[in-house]
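Undergrad: sequence first, predicted model second:
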Amino acid sequence: MALVASVLIILFVSLVTPKLSALSSNYYQNTCPTAEYAITKIVRDATKKDNTIPAALLRLHFHDCFIRGCDASVLLNSKKNTAEKDGPANLSLHAFFVIDAAKKAVEALCPGIVSCADILALAARDAVVAAGGPYWDVPKGRKDGRVSRASETSKLPSPTFDLSQLQQSFSQRGLSTDDLVALSGGHTLGFSHCSSFQNRIQNFNSTHDIDPSIHPSLAGSLRSICSGKNKAKNAGTSMDPSSTVFDNTYYKQILQNKGLFSSDQALLAHPKTKSLVNKYASSKEAFYKAFANSMIRMSSITGGQEVRRDCRIAN
């Protein structure tokens, strides 16, 4: 699920064991009943101005959950130590201002009640919906963490991972192979820098300069973008041809050997994962249902201790 580059999900196991806490869909029913509406409005308004916001918010949530659980530690600023957001794997994260705006709006409604971790989980859902994807009822009641270490982001998996490495990282987070394939579909949104797929188009191994599993036309296009005098600063490409729309194009691309990352194309390496790729490529409805269910499972990995007054600073 990854990202190293400015793209959704490069996910991995943290240094701490995740906790599955009891969350509730009506957690704020009595204490802050209009919180969800306020967050949704902020996300919708931001997306209308910038259609890259959904990819950014979804990626923020993934990167948060796969370090210390969904505790909003990715939002903390560096202070006594370098925080997650300033780790090499997270330098391309953005859209923090959307979460800041949502927190400000919610604090005006009910001070000290709604955690930044819940705001981030809700914003990720609203971002998917804003991009045309499925809605799901987000369980709430997460607490915010007090610790954020850039060193821990080194454990985020590389987009060069093979299937067994991906399965191991998801398993260590309590997530299944089914979750892996469904959540990988988040790569239907976003943009990636050349550094995340350079391994596939140059010096692939001792036998091949280019990854033989990549479609020749895609390889040629990526080489043109990412090498020689044509390479621009921050060069890269969209994750799929409809990268601002949440759809099932990602899986169709994989079946054509046009998955961008090694970790994307690796989903064809086993009959089970290949079957799921085929299923989601042929049915957007099946993908939406699986993605929503896997997002609920992933976002239920918790680990915080407080409700921050400011999402960037521990209390």
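TA: Structure's in. What do you need?
Undergrad: please count neighbours and contacts with C-alpha atoms only from this point.
TA: Noted.
Undergrad: so where do the strands sit in the stretch 201-315 of the chain?
TA: For the stretch 201-315 of the chain, the strands defined by DSSP state E, counting those that start in this stretch occupy 236-238, 301-302.
Undergrad: got another one to weigh against that:
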Amino acid sequence: MAYTVPSKILLNLALVLLLLGSADAQSLQVGFYQRSCPKAEEIIRKEMTAIMSLAPSLAGPLLRMHFHDCFVRGCDASILLNGTTNNPAEKDGLPNLSLRGYGVIDRVKAQLEAACPGIVSCADILAIVARDAVFLTKGPFWDVPTGRRDGKISIASETLTNLPPPFFNATQNLNLFFIPKGLNAKDLVVLSGGHTIGTSHCSSFSSRLYNFTGNGDADPMLDKDYLPKLKSKCRPNDATTLVEMDPGSFKTFDTSYYKLVAKRRGLFTSDATLILDGQTKAYIERQAQASGFPSEFFKDFGESMVKMGNIGVLTGNQGEIRKRCAFVN
């Protein structure tokens, strides 16, 4: 006798297949704009090449902007939304007050709107701009999966609970911020390598120089020869001076960051303590021995950036495609 599948099982199977198909259809993909805006990445690269030739120091901030966007509400360009007096947005949050480069995103968006109105999301622009900023500073190139949609909500207070602070140690940042986002210890040590480009305000690490334990002392982990150099640049309570995170190489994406961390010259507590963590120490030491532009770090960085770029994305019919990145439609 032929076996008849109960209708309830068929219904459940259909629902599962529908959900699987929906998830697959809404996933990010390389070449998402191939038909709708085939020159999208070419337009972005052209603008970024022109911008970086004039202001190469923007590479670090633009990379950081994508990171800060993804860690709060996912990679939905909520970092770009303007707030109001009564409703401050993410860009108004304390960890984001030092961010620069919003004008770059607006410039790129204007070019894309002229070529393909209402097609390319601000969230995808952030991801591609970050990749191009790295590539144009002699770093790796990786394919960026696209198809993100833009969020409509941005809340300043969420930056304090979602962005890993520079004064936390590596273990704290891993357990409290990276693992909850689906990232692991390798992602932490690899993405921290992004500090090879860019600068930092003294206020982000001055406690290591002048008041590490609250008794007017310095962090004993800091190299004794590096400490006076930092003090000469950063006076107590200095909130305006900028210091190169990777001295002498802050405009070039390479492995010199890892050499500094291995020598106890990492600028932030979050950097310095990577050499103490059993899950990240070996990677630091291996890259510190590598020359110039090693294939392992470059490959790993692209992979971790793609992984980070998948955090909490909006796809399909979720969110919107903003006409202007600083405002909801």
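TA: Thanks, I have the structure now. As the structure is a prediction and not an experimental result, all values here were calculated from the model.
Undergrad: TM between them?
TA: The TM-score (TM-score structural alignment, normalised by the length of structure 1) is 0.90; 295 aligned residues with a Cα RMSD of 1.8 Å.
Undergrad: just the strands of the stretch 201-315 of structure 1: most buried one?
TA: Most buried of those, by mean neighbour count (mean count of other Cα atoms under 10 Å): strand 301-302, with a mean of 25.
Undergrad: in TSV: the strands of the stretch 201-315 of structure 1, plus distance to residue 218 of structure 1.
TA: Formatted as TSV, those follow (distance: least, Cα to Cα, whole Å):
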stretch	distance to residue 218 of structure 1
strand 236-238	11
strand 301-302	36
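Undergrad: do you know which of those strands lies nearest residue 123 of structure 1?
TA: Smallest distance to residue 123 of structure 1 across the strands of the stretch 201-315 of structure 1 (Cα to Cα): 16.6 Å, for strand 301-302.
Undergrad: dump the residue contacts of the residue nearest to residue 315 of structure 1 when sequence neighbours are not counted.
TA: Once flanking residues are discounted, residue 315 of structure 1 sits nearest to residue 308: 5.7 Å by Cα to Cα, 6 or more residues apart in numbering. Residues in contact with residue 308 of structure 1 (Cα atoms under 8 Å, 6 or more residues apart in numbering) are 112, 115, 116, 144, 314, 315.
Undergrad: distance of the corresponding residue of structure 2 for residue 308 of structure 1 from residue 49 of structure 2?
TA: Alignment note (TM-score structural alignment): residue 308 of structure 1 maps to residue 322 of structure 2. Residue 322 of structure 2 sits 24 Å away from residue 49 of structure 2, going by Cα to Cα, to the nearest Å.
Undergrad: how many neighbouring residues does residue 37 of structure 1 have?
TA: Residue 37 of structure 1: 11 surrounding residues under other Cα atoms under 10 Å.
Undergrad: what's the counterpart of it in structure 2?
TA: That one, residue 37 of structure 1, aligns with residue 42 by TM-score structural alignment.
Undergrad: same deal with residue 47 of structure 1?
TA: Aligned partner of residue 47 of structure 1 by TM-score structural alignment: residue 52.
Undergrad: filter the contacts of residue 308 of structure 1 to the buried ones?
TA: Among these, those classed as buried by 16 or more other Cα atoms under 10 Å are 115, 116, 144, 314.
Undergrad: for residue 87 of structure 1, state which of these is nearest.
TA: Closest to residue 87 of structure 1, out of all of these and judged by Cα to Cα, is residue 314, at 18.3 Å.
Undergrad: and the closest residue in space to that closest one that isn't next to it in sequence, what element?
TA: Leaving aside its sequence neighbours, residue 314 of structure 1 sits nearest to residue 146 (Cα to Cα, 6+ apart; 5.4 Å). Assigned by DSSP states H and E, residue 146 of structure 1 belongs to no helix or strand.
Undergrad: residue 146 of structure 1 and residue 122 of structure 1: what is the separation?
TA: 20 Å.
Undergrad: just to revisit the earlier point, and the match of residue 37 of structure 1, what helix or strand is that in?
TA: Using DSSP H and E, residue 42 of structure 2 falls in helix 40-54.
Undergrad: which other helices and strands contact that helix?
TA: Using 3 or more Cα pairs under 8 Å, 6 or more residues apart in numbering; DSSP states H and E, the elements in contact with helix 40-54 of structure 2 are helix 102-115, helix 122-135.
Undergrad: relative to helix 122-135, how tilted is that helix?
TA: 50 degrees (axes from the mean of the first three to the mean of the last three Cα atoms, to 10 degrees).
Undergrad: helix 40-54 of structure 2 vs structure 1, mean deviation?
TA: After superposition onto structure 1, the mean distance of helix 40-54 of structure 2 to its aligned counterpart is 0.6 Å, using mean Cα distance after the TM-score superposition for structure 1.
Undergrad: and that helix, what's buried?
TA: 40, 41, 43, 44, 45, 47, 48, 49, 51, 52.
Undergrad: now swap in stretch 88-102 of structure 1 and tell me
TA: 89, 90, 92, 93, 94, 95, 96, 98, 99, 100, 101, 102.
Undergrad: and if you look at stretch 101-110 of structure 1?
TA: Under 16+ other Cα under 10 Å, the buried positions of stretch 101-110 of structure 1 are 101, 102, 103, 104, 105, 106, 107, 109.
Undergrad: hang on, the earlier thing: which position in structure 2 pairs with the residue nearest to residue 314 of structure 1?
TA: Matched to structure 2 by TM-score structural alignment, residue 146 of structure 1 sits across from residue 152.
Undergrad: quick one: its match and residue 325 touch, right?
TA: No: between residue 152 of structure 2 and residue 325 there is no contact under Cα atoms under 8 Å: 10.5 Å.
Undergrad: who has more neighbours out of these two?
TA: Neighbour totals were compared for residue 152 of structure 2 and residue 325, and residue 325 leads with 24 against 16 (other Cα under 10 Å).
Undergrad: where do the helices of structure 2 begin and end?
TA: 7-25, 40-54, 59-70, 102-115, 122-135, 158-162, 170-173, 185-192, 206-210, 226-233, 256-262, 269-272, 281-288, 295-308 (DSSP state H).
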